[in-house]
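okay, sequence plus prediction incoming.
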Amino acid sequence: MIATSPTDFEIHLFHEGSLYKSYELFGAHVIEENGVTGTRFCVWAPHAREVRLVGSFNDWNGVNFDLIKVSEQGVWTIFIPENLEGHLYKYEIITRHGDVFLKADPYAFYSELRPNTASIVYNLRGYKWNDQAWQRKKRRKRIYDQPLFIYEIHLGSWKKKEDGRFYTYQELADELIPYVLEQGFTHIELLPLVEHPFDRSWGYQGTGYYSATSRYGTPHDLMMFIDRCHQQGIGVILDWVPGHFCKDAHGLYMFDGEPTYEYANMQDRENSVWGTANFDLGKPEVRSFLISNALFWMEYFHVDGFRVDAVANMLYWPNSDALHKNPYAVEFLQKLNETVFAYDPAILMIAEDSTDWPRVTAPTYEGGLGFNYKWNMGWMNDMLTYMETAPEHRQHVHHKVTFSLLYTYSENFILPFSHDEVVHGKRSLLNKMPGTYEEKFAQLRLLYGYLLTHPGKKLLFMGGEFGQFDEWKDLEQLDWMLFDFDMHRKMNAYVKELLKFYKRHKPLYELDHSPKGFEWIDVHNAEQSIFSFIRKGAQADDILIVVCNFTNKVYHDYKVGVPLLATYKEAINSDAELFGGTGCINKKPMMAIEEPFHGKPYHVRMTIPPFGISILRPMRKRGERNSDGKEKVRRYAVGRRAR
């Protein structure tokens, strides 16, 4: 229920930085006051001399529509005795120097389609959610020991209509959701959906943080899209940018003629890399605004998590040659995470942090920032550097593959191949691979296999699932015509098989964040660029053997040490002809030989495919799967186990 006017307590909490549902106070709300239905507007403009309301209901003339200042720190409000739902509006700000600006409402729930910039009075209530089963499941399961493979999407360029128009939220629900289900991803991550003026900012330079972009439909349409994702078992993560905002005249920048949402000091305020302004994270009202915004998306849109963009840009003061820590950012991020986890303990808070800041995913009561996941940018950069190296020279950068295991358990990591790696001339993942046409596909399959088997959760940007050859063209749709080509269809078949295999095998996710879940078999074979390791589940004998060959050489009768005396079957081989490979696979089961090798008590002899990954699992008797397809405790074909 929206109160008829701001209370002293609400105003106190807002100026204290702890009004975490400030969207119930600020913005435009249709309410009843003294028996009269009307619309209340409330805005924060601490430096303004006057504030007036203009809109389609008063011919954009603010005379006699003056807001009343109800706090010395600049909270202004007005009640119009009329239901103004659907009307356009802005605030006419008169600065202390007499200048006049027209500003969109920072707390608007809906906005005009660009290039128009007015806010729209919109009632967010009334959508009937049908995702109760999803919410119960989410609360019941710990994501840390569950599969998490994210499909990162830019809704404006996933698919487009023939005339270049965007798909609507309704159309995306009809097409995107079945596609994600078919591929096998567990979650989708949407590039920012806050209102933004420039398409090519991809939503990272926002003006309306409470306004779901009108490019694809109304806020209720977006609720429907997320609801349908949940009904199909797909989680929804929102890319979110609490660090900086765009400087368009109608937005947050110099809102009342002076720094309001941004730092007062120009050196701290200006973000020269992106041409934006940095939020003043030490200002209590800005903390109320931003932390409320996270709760807003959780409450009204049921989002399952946030990928928090550019954390490094917040943690360190900008425009400095040295890394000077920003204590305001640390306090803000800790309070943000404490607040959202109190609201929903199952939320995903994912830091996109490129630095080595310690304890990003540690709880705040242990001195951490309080996120529960962090993108592993180091792993991503090292692996792409390694893959772009000519195969004959990879032996000289062997450490690029091995280094990640020295720190992989220092945080809860997500391994990202995101949009940032396939744009601005960086080339697509497929086209980063050296060699011939066929070798590019082989190495990308190998890279995806290594992504799948390396500890940590996973993320892949759209188009990667079928081997898009060109880098991301953000003004066009994905190159769907590539499905007409055999190698791309086979690449997609491989990715779908990987995802199915991933979700069925607990060793690939159950101990992602524990050193007990991984063990090297052979980490030193730089000369041949072959790596072998074990992934383990919570049960001692629940294992997978992984062998990766990063050269185009084939090896027959290759010895690999194994820990269990069992018969092993090749479960996945990226070189299978079905996936576009040359067919160097291990058709027959491999019985472990009682002879130590690679420091293990037994070994198998196998064929190592060129530019390939092979995953072996101990064979089990029939009927040993749960109803969900996940493996039960195995019984081995050969009687004894290693002690």
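Here it is on my side, so go on.

going forward, measure contacts and count neighbours with C-alpha atoms only.
Fine.

residue 105: neighbour count?
Using other CA atoms under 10 Å, residue 105 has 33 other residues around it.

which SS state does it fall under?
Recorded secondary structure, residue 105: coil (DSSP: H, G, I helix; E, B strand; the rest coil).

show me what contacts it?
Residue 105 makes contacts with 27, 43, 90, 91, 119, 208, as judged by CA atoms under 8 Å, 6 or more residues apart in numbering.

my guess is the first one meets residue 43, correct?
Yes - with contact defined as CA atoms under 8 Å, residue 27 and residue 43 form a contacting pair (6.5 Å).

need the residues touching each of these two.
105, 106.

returning to that earlier point: okay if I get the contacts of residue 105 as JSON lines plus distance to residue 328, neighbour count and secondary structure?
Shown next, in JSON lines, are the contacts of residue 105 (distance: CA to CA, whole Å; neighbours: other CA atoms under 10 Å; DSSP: H, G, I helix; E, B strand; the rest coil):
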{"residue": "27", "distance to residue 328": "26", "neighbour count": "23", "secondary structure": "strand"}
{"residue": "43", "distance to residue 328": "24", "neighbour count": "21", "secondary structure": "strand"}
{"residue": "90", "distance to residue 328": "31", "neighbour count": "24", "secondary structure": "strand"}
{"residue": "91", "distance to residue 328": "29", "neighbour count": "27", "secondary structure": "strand"}
{"residue": "119", "distance to residue 328": "31", "neighbour count": "28", "secondary structure": "strand"}
{"residue": "208", "distance to residue 328": "23", "neighbour count": "26", "secondary structure": "strand"}
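
this is the comparison structure:
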Amino acid sequence: MNYTLYKKFGAHIKKVNGVTGVSFTLWAPNAIKVSVVGDFNNWDGKKHYMDRDIKTGIWSLFIPYLNEGTVYKYMIADKNHKIFLKSDPFAFYSEVRPNTASIVYNPFKTFPWEDSIWLEERGKESLYKKPISIYELHLGSWRRHYNRGEGLEDGSEFLNYREIAEKLVPYILETGFTHIEILPLTEHPLDTSWGYQGVGYFSITSRYGTPEDFKFLVNECHKAGIGVILDWVPGHFCKDAHGLYRFDGTPLFEYDNEILGENPTWGTANFDFTKPFVRNFLLSSATFLFEHFHIDGIRADAVSNLLYLEYGREKTGLKNALGGDAKLEAIDFLRTLNETIFKLYKNPLMIAEEATSWPLVTAPTYKGGLGFNYKWNMGWMNDMLKYMSYSPCERERNQNLLTFSLMYAFSENFVLALSHDEVVHGKKSLLDKMSGDYIQKFDSLRMFYGFMFGHPGKKLLFMGGEFGQFIEWRYYEELEWKLLKYPQHDSLKTYVSKLNEFYKSEPALWSKDSTPDGFQWINHKTHTQKLVTFIRKTDNPDDFILVVCNFTKDEYIHHPIGVPRMVEYEEVFNSDKNIFGGGNQLNSEIIKPMNRDLDDQPFSISINIAPLCTLFLKPIFKKRGN
């Protein structure tokens, strides 16, 4: 295992015999000739041939007097004497699309990091017992210089990483999220892929500036106490001619077996994890991101595509050595990846986007797990978005969609993700998914967010969801920030901000996310009322929160609910407050307990709750000396 291949491969500025130049190193074992070409030699493949190590298939060449900023590619001749140009798989910087050449860049030069306090604090405490609320964003469409749609090929429509930092950091502080998660920034040729079909696994995309500019963004986030997670795609890559596909004229990075190597679902190629170099290539990419950009975690995209031989394809009869459908070599890679990252870095976030019921995704590898520490809860997301799209009368027949997630909520460490995938391709925006009229959609979305923050699991919300973008996400234009001029949208943003702050302040909502003793149903069976109540707990029996969610359009006045303790209660958060855009139906007075059992609880209280509302109640112990 080698997780620092980037120290040897690629283009490195060196001094040889007193002369400064660039040393190029490339793996292309099946090529018959390789040369380095660029502006410095008029792209003439006959001027700078590389030397080959026959045993390893590694080509190398030192070219004197080249400097940082040199534009280059590799000219490769395959065994059939076909000649083609390839970008450097280990390039540390690349031309702005649509240009595809690599650029000599020194990733090891000193950067004035100021995030030592953040990194030290990150390493002190387990993430399982901390609040995590993630703002997922696509840098190219969060904010823009222009809003003209696609067509500008010089990148001028995009904000620079430094400009993004200037706007994004105060926005995240205002809205209260603990982390940002950025759609893939590894270099990719096509904006339409959103970064999920890459070519440069060591090259932070030049669309938004230089690697130093991106370091600046991470540094500013960390100084402000904001974590940074990057989406990362270890399963497949794009088939563009300048990229990894058929790199030396043969299936080098992808499987030799075309059935395994081709990915018909996305029109991409699958990495071949039977090859040690490919495994080390990806392992090195992950460690490079942590080491050189100080990121706090990665979300591994499309993990299901790695786990199964026949995922996303028609049945082919493919079987592993044990006769099953599991892709054993990819599973071994994922375990090695997680073991390596957790060994090298303190308390990283290693998050799997895994859409099946594969067991033990977030279990340690020594227990037979894949070794991630979090997994997106795709089941909860699908069930709840379907449930929220139903009218209240339809919800009565589909109550299982609301409650089923608690049957498996503690089988993994989950992130409740309302991601970019749910607001594209005709699925509607989150706000537009809600049933009802204009006002009811806002009420429903606030109530849904409240239920989400009460439900066990860390949180993730895609950009635009915090202020209720009505149209679907469009990667080619910025968010509809003009909507904040309208009271309902601005009030929703205020609500999400306050909900985040409330969530972070209440350990009962996050300290026991992954253990069943942190959750208790009070009532989830009254289908006709569609009013659910449950408790979130801490290790302190006096520190718990009662969550009440009204999924109906009916108002409940003096409505009794069961409670576990004979103490007074107070309302501490309510989605119906007028500052959030609601009708201000509150429980302003202290709520007195009654010595009457209800909902399988020994005591009860009487509350008021508005239609389509979530409220949070807390027992009063310290104030009354109990």
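Happy to help now that I have it. Computed from a predicted model, the values in this text were never measured in an experiment.

can you give me the TM-score here?
TM-score for the superposed chains, counting by TM-score structural alignment, normalised by the length of the second structure: 0.96, backed by 608 aligned residues with a CA RMSD of 1.2 Å.

before we move on, back to that, relative to residue 413 of the first structure, which of the contacts of residue 105 of the first structure is nearest.
Distance to residue 413 of the first structure across the contacts of residue 105 of the first structure (CA to CA) is lowest for residue 208, with 30.4 Å.

the closest one and residue 107 of the first structure, how far apart?
7 Å (CA to CA, to the nearest Å).

residue 101 of the second structure maps to what in the first structure?
Alignment note (TM-score structural alignment): residue 101 of the second structure maps to residue 118 of the first structure.

my read: its match touches residue 108, true?
No - in this structure, residue 118 of the first structure is not within contact of residue 108 by CA under 8 Å, at 9.4 Å.

neighbour count winner among the two?
Taking neighbours as other CA under 10 Å, residue 118 of the first structure and residue 108 compare with residue 108 leading, 27 against 24.

return the residues in contact with the more buried one.
27, 28, 119, 120, 121, 208, 210, 211.

I'd like the residues you listed as a markdown table, with distance to residue 165 of the first structure appended.
Below are the contacts of residue 108 of the first structure laid out as a markdown table (distance: CA to CA, whole Å):
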| residue | distance to residue 165 of the first structure |
| --- | --- |
| 27 | 30 |
| 28 | 30 |
| 119 | 22 |
| 120 | 22 |
| 121 | 25 |
| 208 | 22 |
| 210 | 24 |
| 211 | 21 |
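
of those, closest to residue 178 of the first structure?
residue 211 (26.7 Å).

correct me, but that closest one touches residue 192?
No - using CA under 8 Å as the test, residue 211 of the first structure is too far from residue 192 to be in contact (11.2 Å).

A strand includes residue 414 of the first structure, no?
Yes - when three-state DSSP is applied, residue 414 of the first structure is found to be in a strand.

do I have it right that it meets residue 374?
Yes - using CA under 8 Å, residue 414 of the first structure makes contact with residue 374 at a distance of 6.0 Å.

quick one: the helices in the first structure?
With DSSP state H as the criterion, the first structure has helices at 8-16, 132-140, 155-158, 169-183, 219-231, 266-269, 284-301, 311-315, 327-343, 377-388, 399-402, 429-432, 437-453, 486-504.

tabulate those helices (TSV), appending mean neighbour count.
As requested, these are exported to TSV (neighbours: other CA atoms under 10 Å):
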stretch	mean neighbour count
helix 8-16	16
helix 132-140	13
helix 155-158	22
helix 169-183	17
helix 219-231	22
helix 266-269	16
helix 284-301	21
helix 311-315	21
helix 327-343	19
helix 377-388	19
helix 399-402	18
helix 429-432	23
helix 437-453	22
helix 486-504	20
